[in-house]
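[1] just the structure for this:
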Amino acid sequence: MIPLKPFAINVVFSEEAFYFYPLEDWRAENIGQMRKKSYGFTSEGEEIFQYTLKSVAGAEIEIITFGARITSCKVPDKNKRFKKVVLGFDSLSDYLKENPYFGAIVGRFGNRIANGTFSLDGKEYSLAQNNGGNHLHGGNKGFDNVIWEVDEANSSSNELKLSYFSYDMEEGYPGNLEVDVTYSLKNDNSLEVSYEAVTDKKTIVNLTQHSYFNLSGNFSEDILGHEVKINADKFLPVDQTQIPTGEIREVENTPFDFRKAKLIGENIEDENEQLKRSFGFDHCWILKKAENTAHFAASSYHKESGRLLEVFTTEPGVQFYSGNFLDGTLPQKGGKGTYTRRSGFCFETQHFPDSPNQRHFPSVELNPGEKFSSKTIFKFSVK
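    Here you go, the predicted structure:
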């Protein structure tokens, strides 16, 4: 008779269910008090891991090494009930399929580059035209579709450091680029995302975090009833292919005026050529900012739950996207339905789209010996 192995459990509570973990396995999966577990394998047999960050105030962020993606963000409402507020999937297999960058770190260049071409010092570079005739979010295999390495020695219960080495001419970009992204979950339930990058050859860099938020915690509910505020007097109009025209336009007397908080749905169906071209909001706002400090960029408030999201960044712009192309084909977490149109929104802090081809936009060039550095803070609270 085979003796039974002693067994003990930890019980983890959520608003939805009880979860039981063998105590021995729980301990084995902790790295500096941060929970780590296997999240599955790619078709090439490479193992993907999930890490869970926890704050003293109870927030939980789950991140996987595939695309350095945030797969879950659980924060409280005004009644101290915790729910998940970012769109995502239950399994790795769904992230491996084509999807709209749920929770991912986007690069080497976030947003669009016209015709998939740009020049540096007189040399032209060609990139994938993976968005109509334009280049989008790093190409066919951008940073959202690669495996990031975790620096476990420099990670803890509330901080996770991930790294990726992008080789010279990967997806058409020049230079070997070393990228570090650090997620830090603070005790006030703010998530700080810090980026650093260095190169051995002149290149371009524009990194962003691409989570979709729905502060209601109900992904079957659209986000049109969320209030949004954007700290910007100007935005960038786009052409029919969603490339900036080069014009810098005042938001005053347009649907793009979010200087005072208003509902996303208030003007989204207005008769406006820019709204028609993007099927809603999918534009870059030029932020009013203080140099070299993380300044207020945008906020969103969901009245029923009381959840408030405030975004602070060192970046000059934010792409506010109202989830116009979600179409009901992707499964929700927990098998509760699908993600329908405008069931989530994005605040993508970044440099401007098509910057390499528009010289009056802030530069995205990075030279050897320089360090790219950027920081964005997503602060969750209630009111």
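[2] drop to CA atoms for contacts and neighbour counts, all remaining ones
    Will do.
[3] now the helices for the stretch 251-383 of the chain?
    Along the stretch 251-383 of the chain, the segments classed as helices by DSSP state H, counting those that start in this stretch run 273-278.
[4] quick one: the strands in it?
    For the stretch 251-383 of the chain, applying DSSP state E, counting those that start in this stretch gives strands covering 262-263, 282-287, 295-302, 307-313, 317-321, 346-350, 365-366, 372-382.
[5] and this one, so I can compare the two:
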Amino acid sequence: MKQVTISNPFITLIVLDYGAIIQKLLVKDDEGRYTNVVVGFDYPSQYHNDKASLGACIGRYAGRISKGGFTLDRKTYPLFNEKGVHLHGGKEGFSKKYWTIEEVHKGDEPFVRLSYFSKHLEEGYPGNLKVTVTYKISNNELHIIHEATTDFTTVVNLTNHSYFKLDNENGIDHYFLKLNCPKIVETHENLLPTGKLTPVKDTPYDFSSERQIGATRLDTPFATDDHSSFAAMVYSTKSGISMEVNTNQRGVVIYTPQHFPAICFETQNFPDAPNHPNFPSSVLRPSETYRNASIFKFDLVT
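    Next up is the predicted model:
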């Protein structure tokens, strides 16, 4: 397993070729000490047994797909599923693959670019898919850019699955959260979408005004507001570290796991879009390039 480190005066990033995983993301707290703001393992080999997709690239389709597959251009493609739910690209998905380190740049605005070639019908998806993910640091920002091209019409939805933890406390109840997301993608108990978007106003999902997370726990797809300067913002009152999330995607799945204190911001298309014509299209055709560009900006609150 290969490991790449890039850094600037604000951020140090450590990436693995396995799963294109962000192993560590070090930023400075309000006392100038480096804090690793993502949950991860100390030893790369430990990721082989990870079931939480810590820091990994998720694909070919991030999130859930219903009905055991999807129909595209009149052809049905069955997918691996458990109890009718296909999750995060299938039995393995991109998070369990070795990626190729294509380029490492350590000068101004350092970056690392990795690639993966997903063969036609891998996990049931049509088309030979060429995927790249670029991690770039610019001042106090981490840029994550997923791109993909195909030789046959397919569906694509990629995201990074880092669990953010902005301090060394044993909890996230004290975090303050603000979401420029006026609606959620309504889901059934198994977290598959119903097909409806519902307003967050006067619900536990309403973080349109900054407030403490408290006891609220989420595994929720939010619809972003195209007119806002950022999709989400979170900060810790203990470390003083804040993170702002900006994306060109129509959705962000916010996930607070039960078994450890952290919060995910999975910038992506809506779950199960291939089975909901009213959702933003996830279809990628041979003449097109898929692009998910997201920025995670770190700062200190006073």
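[6] can you pull the TM-score for these?
    The TM-score (TM-score structural alignment, normalised by the length of the second structure) is 0.96; 299 aligned residues with a CA RMSD of 1.4 Å.
[7] about what we covered before: rebuild the strands of the stretch 251-383 of the first structure as CSV, extending it with distance to Thr245 of the first structure and mean neighbour count.
    What follows is those, written out as CSV (distance: least, CA to CA, whole Å; neighbours: other CA atoms under 10 Å):
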stretch, distance to Thr245 of the first structure, mean neighbour count
strand 262-263, 26, 18
strand 282-287, 12, 25
strand 295-302, 23, 24
strand 307-313, 25, 22
strand 317-321, 15, 23
strand 346-350, 18, 25
strand 365-366, 21, 18
strand 372-382, 26, 20
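[8] can I get these in JSON lines including distance to Pro255 of the first structure?
    Formatted as JSON lines, those follow (distance: least, CA to CA, whole Å):
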{"stretch": "strand 262-263", "distance to Pro255 of the first structure": "10"}
{"stretch": "strand 282-287", "distance to Pro255 of the first structure": "12"}
{"stretch": "strand 295-302", "distance to Pro255 of the first structure": "16"}
{"stretch": "strand 307-313", "distance to Pro255 of the first structure": "21"}
{"stretch": "strand 317-321", "distance to Pro255 of the first structure": "13"}
{"stretch": "strand 346-350", "distance to Pro255 of the first structure": "17"}
{"stretch": "strand 365-366", "distance to Pro255 of the first structure": "32"}
{"stretch": "strand 372-382", "distance to Pro255 of the first structure": "25"}
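[9] Arg35 of the first structure is nearest to which of the ones you listed?
    Proximity to Arg35 of the first structure, assessed across the strands of the stretch 251-383 of the first structure by CA to CA, is greatest for strand 372-382 (21.7 Å).
[10] the closest one: average distance to aligned residues in the second structure?
    Once superposed with the second structure, the aligned residues differ from strand 372-382 of the first structure by a mean of 0.7 Å; criterion: mean CA distance after the TM-score superposition for the first structure.
[11] what's that strand packed up against?
    strand 69-76, strand 190-199, strand 307-313 (3 or more CA pairs under 8 Å, 6 or more residues apart in numbering; DSSP states H and E).
[12] winner for burial among those strands?
    Most buried of these by mean neighbour count (mean count of other CA atoms under 10 Å) is strand 69-76; its value is a mean of 24.
[13] what angle do that one and strand 190-199 make?
    Between strand 69-76 of the first structure and strand 190-199, the angle formed by their directions is 160 degrees, by axes from the mean of the first three to the mean of the last three CA atoms, to 10 degrees.
[14] over in the second structure, find the residue span strand 69-76 of the first structure aligns onto.
    Correspondence between strand 69-76 of the first structure and the second structure is established over residues 21-28, with TM-score structural alignment as the criterion.
[15] ok, now stretch 101-119 of the first structure?
    Mapped onto the second structure using TM-score structural alignment, stretch 101-119 of the first structure spans residues 53-71.
[16] tell me which of the strands of the stretch 251-383 of the first structure sits nearest to Val75 of the first structure.
    Closest approach to Val75 of the first structure among those is made by strand 372-382 (7.3 Å; CA to CA).
[17] where in the second structure does the closest one fall?
    Using TM-score structural alignment, the residues of the second structure aligned to strand 372-382 of the first structure are 290-300.
[18] over to stretch 233-245 of the first structure?
    Using TM-score structural alignment, stretch 233-245 of the first structure pairs with 182-194 in the second structure.
[19] list the contacts of that stretch.
    When contacts are defined by CA atoms under 8 Å, 6 or more residues apart in numbering, stretch 182-194 of the second structure is touched by residues 64-66, 85, 195-201, 205-206, 208, 220-225, 270-272.
[20] can you select the buried ones from these in ChimeraX?
    Command for ChimeraX, covering only those of the contacts of stretch 182-194 of the second structure found buried under the criterion 16 or more other CA atoms under 10 Å:
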select :64,65,66,85,195,197,199,200,205,206,220,221,222,223,224,225,270,271,272
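[21] Leu177 of the second structure: neighbour count?
    Neighbouring residues of Leu177 of the second structure were enumerated by other CA atoms under 10 Å; the total is 21.
[22] let me know the outermost residue of the second structure.
    Of all residues in the second structure, Arg74 has its C-alpha farthest from the mean position, at 30.1 Å, by CA atoms, centre = their mean.
[23] distance check, that one against Thr153 of the second structure.
    Separation of Arg74 of the second structure from Thr153 of the second structure (CA to CA, to the nearest Å) stands at 12 Å.
[24] same thing with Ser53 of the second structure?
    27 Å.
[25] got a list of contacts for the match of strand 372-382 of the first structure?
    Under CA under 8 Å, 6+ apart, the answer for stretch 290-300 of the second structure is 27, 29-30, 140-149, 156, 158-159, 240-249, 267-268, 284.
[26] thanks a lot, see you next time.
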